[in-house]
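**Q** only geometry, no sequence info:
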C-alpha cells in the first residue's frame, strides 16, 4: 500500500479527481452566471495577503479579552475600517456577566507538599508573551467559587464512558476532586459530569500525548504545547443555553431584568481549574490505586494510576463576578432589489489572550473579504440582497455577543435572514465545512471554484483526496459532504435557536499546534507555524466570499433538498441501528462487563464487583418517521426538477425565494428539545454530554442513548410530525412553482 502522502498526491492529480464540474452555477440563469463568475474573478484579484498580515499584527498586539481596553479598541478600529469602505456601520453593546479570577490556589497536601505554579512563562522568541499586566490568568470562566480539600481521582477524559468504567471497578468519585485530560469532549462537560457523580472539585490538564511533546517539538522550537502551556476556556453549561447566564432567552441590554447569580443554571456546581502538564505531573505521579487502563494512559513518564489517594489536594478559587460591556461590530451594505433579505457573515474578534489564530486569523479574512466586496461596489455594482458583516464580541466566554444580538433582533431575523456564514480561527491545509444540508450541493460547487494555494488544484479536489485517504479508500468515498453543526462558534444562535440556514467553514489539518487559548497564541507563533504567507487566509476569503456573493446575488436561492433527504435518511438509519445494537448488547452484557472489570482490576485475584443487571431494550416504532421520510424523498425529487433557474420566470423565482429561505425555520419548534427549550432545531444540536459535538435528530438520539424508552418513542412521534409539516411546506413550494 502506498504511503499516505504519496497516495494523496496521486489522488490529487489523477484524472477522476481532476475533472472540472461543468454544470451551471447554482442559483443563476446562464446569462447571470457568466456575470457572477467574472465578478468573482475581480473579487479574487482585489484580495491582498499583506492586509491580513498587517491587521493581525495590529489586532493581536495586546490581549483583548472581554472587558479589556484593547477589546473595545479593536472593535472601534474595525468599525472605522468598515465605514471607510462604505458600509453603514455601528457598534451594538450589551452588558454581560464576566467573571475573572482573584484567588487561585492548587496544592497537594498529602502525601507530600506541592504548590502548582498556575503560570505560563514569557519567552524571548514570543514578543507578546510577556504582557503579564494585561493577560488574563489561567482559569476556567464560569467556574463557581470554592474552597475544597479531598482525595484525587484520575478520570481519563471525564466523559460518561469513563465514569461507567470507574463504577464497574467500584471506584466512587463522591466527595473527591477529579483530574481529567483535555480532549474527549468539550471542557464544560467535565465539571458538569463530575458534579453529577458527586465530586466536589475538578482539574483539567493537557496531557502531552494529546497536546505536547508526544505530537512534536514544543514551543518555541516547534508548534506544540510546552509543559507550562495552559488552555483557558469557558465551562458554562452551553448545552442548556449559550449567551449571558443571567438573561436566558432574551438580550442583555442595560435595562434587562437579570437573574440572581444563584439562579443561573449554566454556572458550574463545583470549582474547576485548568492546569499545565508541568503542574499535573506531581499529582498524577503520586496517585496509587488501580493502574489505569491502557487507553487512559498518557505520555508523562510514569505509570498512570486512578486513585483515590494517597494524593489529597486543596483547591481554592474566588472570582470577581462583574458586569462587562461587549461590542458587536455590524456593517451593512444594502441590497438593490431585495433589501429585506439579509445574507449574514460573521466571525468573532475577542480572544482569551492575544488570539492571533483564534480568532484574528478568521476575522482579518472576513475584513479583507468585506473590503474586496466594497471595491466591487465602487464599479457601480450592488448586491441584490443586503449583506451584513458581523464582528462578534464575547464568543470565547459562551457565544455571548452573537447570542445576545440574535435574541435582541430575533423577530427581524426570522423575517429577513436568508443564511448565516460563519468562520472562526483559520490555518492551512484542507477545507472543512459544516452546516445546513440544504446548502451541501452549493458548498461543493464553491469548493470546486477555489484554488488551493499549495497544490494548485481546487480545494474540492484536495478535500476529496483527503477524504479518500482517511476514509478507507475510493470504494468507501460517497462524495463531498458537509458535516452537521453542533456548537462551539457563533452559528449556534442563528441555526439552533432561530432556524436560519447556516454554514461554518475554515482551513486546517496542516497547522496543528498547542497554542490554543494560551499566551502563546500570538502573531509570532502564527507566522511560524500556522499560515506564514497568509495564503490560506486569502483562500478563506475567496471561499466565504463566494458563499456570501452568490447568496446575495442569486436569481434563485441555491437551496437543494435531495442532499437533505439523503442525510436525514442516514441519520434515521443511525438511530435505528443504535437501538438495535443496545438491544443486542443487553442480551450479553453480563459477560462483556466482566471482561471490562478484569481489565480495570488492580489485582485479578481479588473478587470482582458485580455489575448491575442489564435493563431490557424494547422495540421502538419508527414507522411514522420512515413514512415521513419516504414522502420527503418524493418531494425532494420533484423540487429538484422544479428548481431549474432558467426554466422559471422571474415572478416565480421571487415567490419561491421567499419560501426557500424560510424552509429551515420549519424544522424549529417553540418548545425546543427536552429539558433545554432554548435549542429549538429538531435536526441539529450540541449533545447534552458532548458540548461541541453534534447530536443529529437530538430528541430521539439522546433519549435512546440514555435508555429513556418512553421519551424515545414520544420523540420519534414528535419528529415525525415535524417532518410531516416540513413536507407540507415543500408541497407549498411545489405549488408556488407551477
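**A** Yep, that arrived. Bear in mind that the values here come from a model prediction, so they are computed numbers and not experimental data. Numbers count the residues shown, from 1 in each chain.
**Q** every contact and neighbour count from this point should use C-alpha atoms.
**A** Noted.
**Q** tell me which element residue 65 is part of?
**A** Assigned by DSSP states H and E, residue 65 belongs to neither a helix nor a strand.
**Q** which other helices and strands contact the lengthiest helix in the chain?
**A** Counting residues, the longest helix found in the chain (DSSP state H) is helix 709-737. Counting by 3 or more Cα pairs under 8 Å, 6 or more residues apart in numbering; DSSP states H and E, the packing neighbours recorded for helix 709-737 are helix 623-642, helix 650-660, helix 698-705.
**Q** give me the residues contacting stretch 170-189.
**A** For stretch 170-189, contacts defined as Cα atoms under 8 Å, 6 or more residues apart in numbering pick out 149-159, 166, 190, 194, 197-207, 210, 233-238, 308, 313, 609, 689-693.
**Q** any quick ChimeraX command for the buried ones out of those?
**A** Provided next is the ChimeraX selection string for whichever of these are buried by 16 or more other Cα atoms under 10 Å:
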select :149,150,151,152,153,154,155,156,157,158,159,166,190,194,199,200,201,202,203,204,205,206,207,210,233,234,235,236,237,238,308,313,689,690,691,692,693
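**Q** closest to residue 108 out of the helices and strands packed on helix 709-737?
**A** Across those, residue 108 has its closest neighbour in helix 698-705 (37.8 Å, Cα to Cα).
**Q** just give me how far the closest one sits from the chain centre.
**A** 20 Å (Cα atoms, centre = their mean, to the nearest Å).
**Q** OK, contacts around residue 657?
**A** Per Cα under 8 Å, 6+ apart, neighbours of residue 657: 556-557.
**Q** quick one on the thing from earlier: to residue 736, which of the helices and strands packed on helix 709-737 lies closest?
**A** Once these are compared by Cα to Cα, helix 650-660 is nearest, at 6.7 Å.
**Q** buried residues of that closest one, list them for me.
**A** Going by 16+ other Cα under 10 Å, helix 650-660 has these buried residues: 653-654, 656-660.
**Q** one more: stretch 486-493?
**A** Quick answer for stretch 486-493 (16+ other Cα under 10 Å): 486-493.
**Q** possible to save those residues as a markdown table with secondary structure?
**A** Putting those into a markdown table (DSSP: H, G, I helix; E, B strand; the rest coil) gives the following:
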| residue | secondary structure |
| --- | --- |
| 486 | coil |
| 487 | coil |
| 488 | coil |
| 489 | coil |
| 490 | coil |
| 491 | coil |
| 492 | helix |
| 493 | helix |
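**Q** let's bring in a second model and compare:
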C-alpha cells in the first residue's frame, strides 16, 4: 500500500557457531513458527506496533503520532477482509497439493513467509530464514519473540517419521485365487475441475504410517468400526483373526478404526466414505455427482508440525503463551461451529455476536450456529429417509456443547499439543456441513478450489466472517487489560464433568468415592467467583481513575478554549480597526486555531481509550514522556495507576494458571503423552472430547474401582492446588 509507514529493518538472526545437531535424514516437515505463535505471543509482546503500517492513517494520527488500538484498531481490522483477497489467498495455497514433507509443502511455506515479509514490511535477510529444528537459529528465533521490538518471520524444519507407498492394490479373489475384481485406487477426474484433473495422482491412497505387506483374508463389515461395533462382532462370535475389516469413515478418529481391528487380530483395514452419510445430497435424491453437481463423486498427515514445535518449546510456551486460536478448515458447509476451553467459551460467543452474519444482514455470526444447508432433495424427502446412525453421530456432536454453545476440545487439529500437553487455553472452529449441504469431499482430490468457490462458499462470505472473528479475538486478547477468561464458567463446567462420571460409575455399579472431589470443585467455584469479583472491581477502579483524570483535563480544556475565543474576538476587533484605517491585517491565528481545535476534539473523544492504550502498549512508566504537548502528564496519578494495574496483572496470572492446573506430569494411563486430566480426546473416539478422561476411562474401560478412586484423588489434589493459587 502506498500510504503504509515503513517499519524498521527486520531483526537479523545471528549465524550459528554451534555444531549442527546430527539427525537421520527423513521426511522434512516445514512449519511456519510464526503461524503457530503470532496470534497471541507476538500480539502480547509486540502489541499493535506491528499493525502500524497496515492501517490507513488519518491526518490526526499522522499529526499526533498515535497508533490505532482498542476499538479503533478493531474497526480498522474489520474493514480489511474482503472477498477478492480471500479468494486470491485461497487460490494461491489451495490449487496445488502440499502433503507434509513434500517439496510442495516447502513451496507453500515459503509462499506464506513471503506474504508475512511483505505485509509486515520485514526486510528479507540475505540468507533465507529456514532453520533445522534444534539449531541455535531455530531456538533463538522462537525464544527471542518476547524481547522483539519489530516483527520477523522464519520457517522451522522438522524430521519426523513419515511414509508414502511405492505400490498398492486392492483385489477380490475367488477361492482358487482367480481375480474377480480390482479397485481403482486413483480418483478419476477430468479438467472440469482443473486442480483435481491435474493432480489426481499427487497423493496416493494409503494409510499413513502403515507397514508394508501383502495380505489376503475374508472381508468383514465393521460398520463405523467403533469400540461398540467391534464389541458387537465379538459378541456374535465373529473371528477377526487374519480378516480384512471394512470400515465406514466417520464417528471416530480413523486411526482408532485400524487399532481396533489390529487388537482383534485383523490383517488389514479398509476405510471408505459411505454415501449414506451424505444426508439428502445424493444421486438417488436427484443431484448430479461432483464435478457436475453437489453430490459425492463415485487423508492427510495431521498435527506433525505443531506437535514437534510444541514439544520443542514447551518451557517457553508455558512462560509466554496465554491462549491459542486454531483454524483448520474454515468452511465446509453452512453451520458455524466452535469448540474451546471453557475459559474462553463466553469470549468465543461474545465476539461472534459482534460479527455480522455472512449472508443475512439481520443476524450475527453466532446465529449461524443454527443454520442449515439448502439442499433437501428434488423429491420431498423427509427425515425418515436419512440414515439414523449418521444422524445420531451428528446429534452427539451438537449435544457436546455446553450451555454457552461451545463444545470441549478433543483432538484432530493443531491445538492438541497446546491444550492437551501444555495446558494452554485453546479454541477451534469454522463452518461445517449439515446433512443438507453439498457433500464435502474430505481427504479427496475433489476437495479443491473449484468445489469451494462453486459449492462450499460462493463469494467467500463465510471465509470473511471467520477471518473477522479470528482477528477480533486476537486483538481483544492482545489489547484487553484483563484477559477475557471466565474461570467461574470453567469451575461450574467441572461439576457437570463430575456428574457425567458419576452417572457412568452408577451404570457400571462401581463404588467410587466422589464426595471429596465434589468438595474440591465447589471450593474452586468459590475461589473463581472471588477472582472474577476482583477483576470487576479493579477494572472499575481503573475506570474511575481515568474518569477523574478526564474531568480535570476537560475543565482545563474549557478554560483554554474560553481564552482562545477571547483572543480571537480581540484579534477580529483589531483587524476591523486596521481595515477601517486602510491598513492590511495579517492574521494567522485561524489555521493554528483549527489545528488546535482538531487536536482538542480528538483528545476529548478518545482520552479514555488512548490512556488505557498507552498504559497497556507503552507501559505506564512511559506515561510522563509520551506526547507531553497534548497531555500534561504531571497531574496523572501514576502511583494509583500502578497499584490498580498490579491488581489486574495478578488477576491475569491467576486466570492463566487455571488451564495449566489440570496438567499432570504422569499423564493419562496407557497414553501418557496426554497430560490434561480435565479433558482429552476419547481413548476410542480420537476426535471427540472425554471430560475427566483418566477417571472416566478407569470406569468405562478398566472397570476398576481402585483405579477410579486413585484418579479421583489425582483430580482432587490438582483442584486443591488450583484453589490455593486462585486465593493467593
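**A** Yep, it's here. All figures in this text were calculated on a predicted structure; none of them were measured in a lab.
**Q** give me the TM-score for this pair.
**A** Once superposed, chain against chain, the TM-score is 0.65 (TM-score structural alignment, normalised by the length of structure 2); 493 aligned residues with a Cα RMSD of 2.4 Å.
**Q** which among the buried residues of stretch 486-493 of structure 1 gets closest to residue 39 of structure 1?
**A** Using Cα to Cα, residue 491 comes nearest to residue 39 of structure 1 of the buried residues of stretch 486-493 of structure 1, at 27.3 Å.
**Q** what's the counterpart of the closest one in structure 2?
**A** Matched by TM-score structural alignment, residue 491 of structure 1 corresponds to residue 415 in structure 2.
**Q** which residues touch that match?
**A** 306, 324-326, 426-428.
**Q** switch to 10 Å and redo it
**A** Residue 415 of structure 2 sits next to 36, 303, 306-307, 310, 324-328, 340, 409, 421, 424-428 when contact means Cα atoms under 10 Å, 6 or more residues apart in numbering.
**Q** and residue 705 of structure 1, by the same measure?
**A** Residues in contact with residue 705 of structure 1 (Cα under 10 Å, 6+ apart) are 575, 578-579, 582, 712.
**Q** which residue in structure 2 lines up with it?
**A** Checking with TM-score structural alignment, residue 705 of structure 1 has residue 700 as its match.
**Q** any idea how far that match is from residue 663 of structure 2?
**A** For residue 700 of structure 2, the distance to residue 663 of structure 2 equals 22 Å [Cα to Cα, to the nearest Å].
**Q** got the helices and strands packed on helix 709-737 of structure 1 as a markdown table, with distance to residue 375 of structure 1 columns?
**A** What follows is these, written out as a markdown table (distance: least, Cα to Cα, whole Å):
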| stretch | distance to residue 375 of structure 1 |
| --- | --- |
| helix 623-642 | 35 |
| helix 650-660 | 27 |
| helix 698-705 | 43 |
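**Q** for residue 5 of structure 1, find the nearest of these.
**A** Closest approach to residue 5 of structure 1 among those (Cα to Cα): helix 698-705, 37.1 Å.
**Q** once aligned to structure 2, how far is that closest one on average?
**A** Helix 698-705 of structure 1, aligned to structure 2 and superposed, deviates on average by 0.8 Å (mean Cα distance after the TM-score superposition for structure 1).
**Q** what residues sit buried inside that helix?
**A** Across helix 698-705 of structure 1, burial judged by 16+ other Cα under 10 Å covers 698-704.
**Q** how about stretch 476-495 of structure 2?
**A** Neighbour-count burial for stretch 476-495 of structure 2 flags 476-479, 481-495 (criterion: 16+ other Cα under 10 Å).
**Q** in structure 1, what stretch matches it?
**A** With TM-score structural alignment as the criterion, stretch 476-495 of structure 2 aligns to 550-569.
**Q** now do the same end-to-end measure for the matching stretch.
**A** 28 Å.
**Q** stretch 254-271 of structure 2 too?
**A** The first and last residues of stretch 254-271 of structure 2 sit 8 Å apart, counting by Cα to Cα.
**Q** residue range for that stretch in structure 1?
**A** Aligning stretch 254-271 of structure 2 against structure 1 (TM-score structural alignment) gives residues 187-204.
**Q** how about residue 440 of structure 2, secondary structure?
**A** Classification of residue 440 of structure 2 using three-state DSSP returns coil.
**Q** related to what we said a few turns ago, which one of the buried residues of helix 698-705 of structure 1 is nearest residue 516 of structure 1?
**A** Nearest to residue 516 of structure 1 among the buried residues of helix 698-705 of structure 1, counting by Cα to Cα, is residue 698 at 29.1 Å.
**Q** verify the stated contact: that closest one with residue 689.
**A** No. Using Cα atoms under 10 Å as the test, residue 698 of structure 1 is too far from residue 689 to be in contact (11.6 Å).
**Q** ok, back up a step: which of the helices and strands packed on helix 709-737 of structure 1 sits closest to residue 145 of structure 1?
**A** With Cα to Cα as the criterion, residue 145 of structure 1 lies closest to helix 698-705 of these, at 31.2 Å.
**Q** quick one: map residue 105 of structure 2 onto structure 1.
**A** Alignment note (TM-score structural alignment): residue 105 of structure 2 maps to residue 71 of structure 1.
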